[in-house]
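Asker: 3D model of this:
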Amino acid sequence: MERIIAVFRKYPIIPSMMTYSVLYPSANFVQQKYFRKYKPGEEKIDWQEIKRFCIYGGLIHAPLVYNWLRTAARLFPKTTMSHLLAKVALDQTLFAPVGLSSFYIGLSVLEGKDSQGVYDEWREKLPNTWATGMCIWPFLTFLNFWLVPARLRTIFVGFCGFFWFTFLSYLKIRPDGFTPPVVLLYNKYINQSNFSQIITNTRYYIVKFIIH
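Answerer: Got it, this is the predicted structure:
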């Protein structure tokens, strides 16, 4: 056991890959079991799909996340607020679209889709998935770089992302698009009919704050 722990400490990417090879297929299983709608007579669990999630999670996504977290920590090694915010900003603007593209492209290739099919799914689903992730991951990324030891950061992302993986699994098999939360909020609160009223109220409270 001590020898295994020593290997894991020396090569932290190994436990990260092992963790993702369990979390990804588990999330897909949960999605299939509890959230997917089946037609009458259709098989309940697609084990080939679960196998693809296992391969992708362990061999592709885990190394991708691991190397990104190391790179971000090297670029901004301090735990000051400026460095933490810089890492969060880079994570959401640079890594997030790469990671999500890897997810859709990687699994589509494993499914055997042709290049046009891979591109169509990526183009259709990436923007809204990215927008949804912007509502979730900045806070978790901040905590990860602030509180979690470097060797455990990939695993932390994996465990925090279990429900995110389940959501991605749902989006992967969804034939139509979906509306991300930020768009719903925009349509509800910042549409053309009440945008001017929001600006007016904002100005009023700012002036009131300055006067007092």
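Asker: from here on, just use CA atoms for contacts and neighbour counts.
Answerer: Fine.
Asker: name the helices or strands packed onto the helix or strand that Phe8 is a member of?
Answerer: Per DSSP states H and E, Phe8 falls inside helix 2-10. Helices and strands touching helix 2-10, by 3 or more C-alpha pairs under 8 Å, 6 or more residues apart in numbering; DSSP states H and E: there are none.
Asker: one more to put side by side:
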Amino acid sequence: MALEFCCPRRARCYSSKKVDRRDVASPVEREGADLAAQVSGFGGSDGQFSFEGFSSASSSCIDGESIERQLESGRLIDRTINAMIVLGAGTYAITKLLTIDHNYWHGWTLFEILRYAPQHNWSAYEEALKKNPVLAKMMISGIVYSLGDWIAQCYEGKPLFEYDRTRMFRSGLVGFTLHGSLSHYYYQFCEELFPFQDWWVVPAKVAFDQTLWAATWNSIYFTVLGFLRLESPASIFSELTATFWPMLTAGWKLWPFAHLITYGVIPVEQRLLWVDCVELIWVTILSTYSNEKSEARLSEAAVEASSSSLPSSPEE
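Answerer: Predicted structure coming up:
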């Protein structure tokens, strides 16, 4: 009886101890399994440690530094090229102006060279107007429009040698190919349109210049620059309609006073040179305004593109 009584009891005791051991061991085993899973997260199938996460992060940092170095190298090359263009063009221009009489310098003093240089440069300019007036005026307008755009970029806050060469080339190309030649024929047409010597002729020419001719030239300038920037016709037309009236009225703050001298004092063949000198101010305004509108339009297009690319939230 005792044996029969004790055996079940011992069995119950043994079974209860096994249950307790399982209850105690199971949290330990789970902790060990979690630790093994964490360790295996850093390693491969063999349980060895791996540094893939660290290597990817370090490689991304290296790639970022490499890209930054490449960008800085590109900016340095651009600044060097821009400096060479500015210094080269300036040196060439000053040399040509000062050495106009180099064939006659024998025995001249420095004072005599500087004294006669302006007079003889003017004589050379008049001779060029007689030989090929259109080409001479095209050259002047191309130089003025390039210089004006460079001044505009410096006025916008860009460093002296970090200007946009492509933008300056576009403006100079428009000045060379269109402004010089069209202005040459326009001033001749204006003289034939008003062949009188009365007092009202000069105000009439100024009014005609600041309405029909100014509107025509501003439209040509903005349209051609838009095509050179590879913009769509719709975008060019939108820019033209947005800037037409503001630019026309902005010109009235400067040009009517300048054109009182243009049509009242300056001879016909010399008018473009005088106008181009004033254009250094006007091209700065014109180029700045054109590029501000273009950059604003591009930023708006980028915002619209990014907003349209965002996925719409699903309806609940």
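Asker: any idea what the TM-score is?
Answerer: Put the two chains on top of each other and the TM-score (TM-score structural alignment, normalised by the length of the first structure) is 0.74; 173 aligned residues with a C-alpha RMSD of 2.3 Å.
Asker: now do the buried residues in the helix holding Phe8 of the first structure.
Answerer: Using 16 or more other C-alpha atoms under 10 Å as the test for burial, helix 2-10 of the first structure gives no buried residues.
Asker: what of stretch 217-237 of the second structure?
Answerer: Quick answer for stretch 217-237 of the second structure (16+ other C-alpha under 10 Å): Asn218, Ser219, Ile220, Tyr221, Phe222, Thr223, Val224, Leu225, Gly226, Ser235, Ile236.
Asker: got a list of contacts for the helix holding Phe8 of the first structure?
Answerer: Defining contact as C-alpha atoms under 8 Å, 6 or more residues apart in numbering, one finds that helix 2-10 of the first structure is touched by Ile14, Pro15, Arg151.
Asker: buried subset of those?
Answerer: If we count by 16+ other C-alpha under 10 Å, the contacts of helix 2-10 of the first structure have these buried: Pro15, Arg151.
Asker: what does Phe257 of the second structure correspond to in the first structure?
Answerer: Under the alignment (TM-score structural alignment), Phe257 of the second structure pairs with Phe139 in the first structure.
Asker: residues near that match, how many?
Answerer: Neighbour count for Phe139 of the first structure, taken as other C-alpha atoms under 10 Å: 11.
Asker: just checking, next helix/strand downstream of the helix or strand containing it?
Answerer: Taking DSSP H and E as the criterion, Phe139 of the first structure maps to helix 137-147. Following helix 137-147 of the first structure in sequence order, the next helix or strand is helix 153-160 (DSSP H and E).
Asker: whereabouts in the second structure does the next helix or strand after that next one align?
Answerer: Where DSSP H and E defines the elements, the next helix or strand beyond helix 153-160 of the first structure is helix 162-173. Alignment of helix 162-173 of the first structure against the second structure: residues 280-291, by TM-score structural alignment.
Asker: show me what Leu94 of the first structure aligns to in the second structure.
Answerer: Using TM-score structural alignment, Leu94 of the first structure sits opposite Leu212 in the second structure.
Asker: what's the answer for Lys113 of the first structure, then?
Answerer: Per TM-score structural alignment, Lys113 of the first structure is aligned with Glu231.
Asker: helix, strand or coil for that match?
Answerer: coil (DSSP: H, G, I helix; E, B strand; the rest coil).
Asker: list the contacts of it.
Answerer: Glu231 of the second structure neighbours (C-alpha under 8 Å, 6+ apart): none.
Asker: nearest residue to Pro256 of the second structure other than its sequence neighbours?
Answerer: Closest residue in space to Pro256 of the second structure, ignoring its immediate chain neighbours: Val206 at 6.2 Å, by C-alpha to C-alpha, 6 or more residues apart in numbering.
Asker: what residue in the second structure is paired with Gln197 of the first structure?
Answerer: Taking TM-score structural alignment, Gln197 of the first structure has no aligned residue in the second structure.
Asker: before we move on, what about Ile55 of the first structure?
Answerer: Aligned partner of Ile55 of the first structure by TM-score structural alignment: Leu173.
Asker: ditto for Val30 of the first structure
Answerer: So Val30 of the first structure corresponds to Ile151, using TM-score structural alignment.
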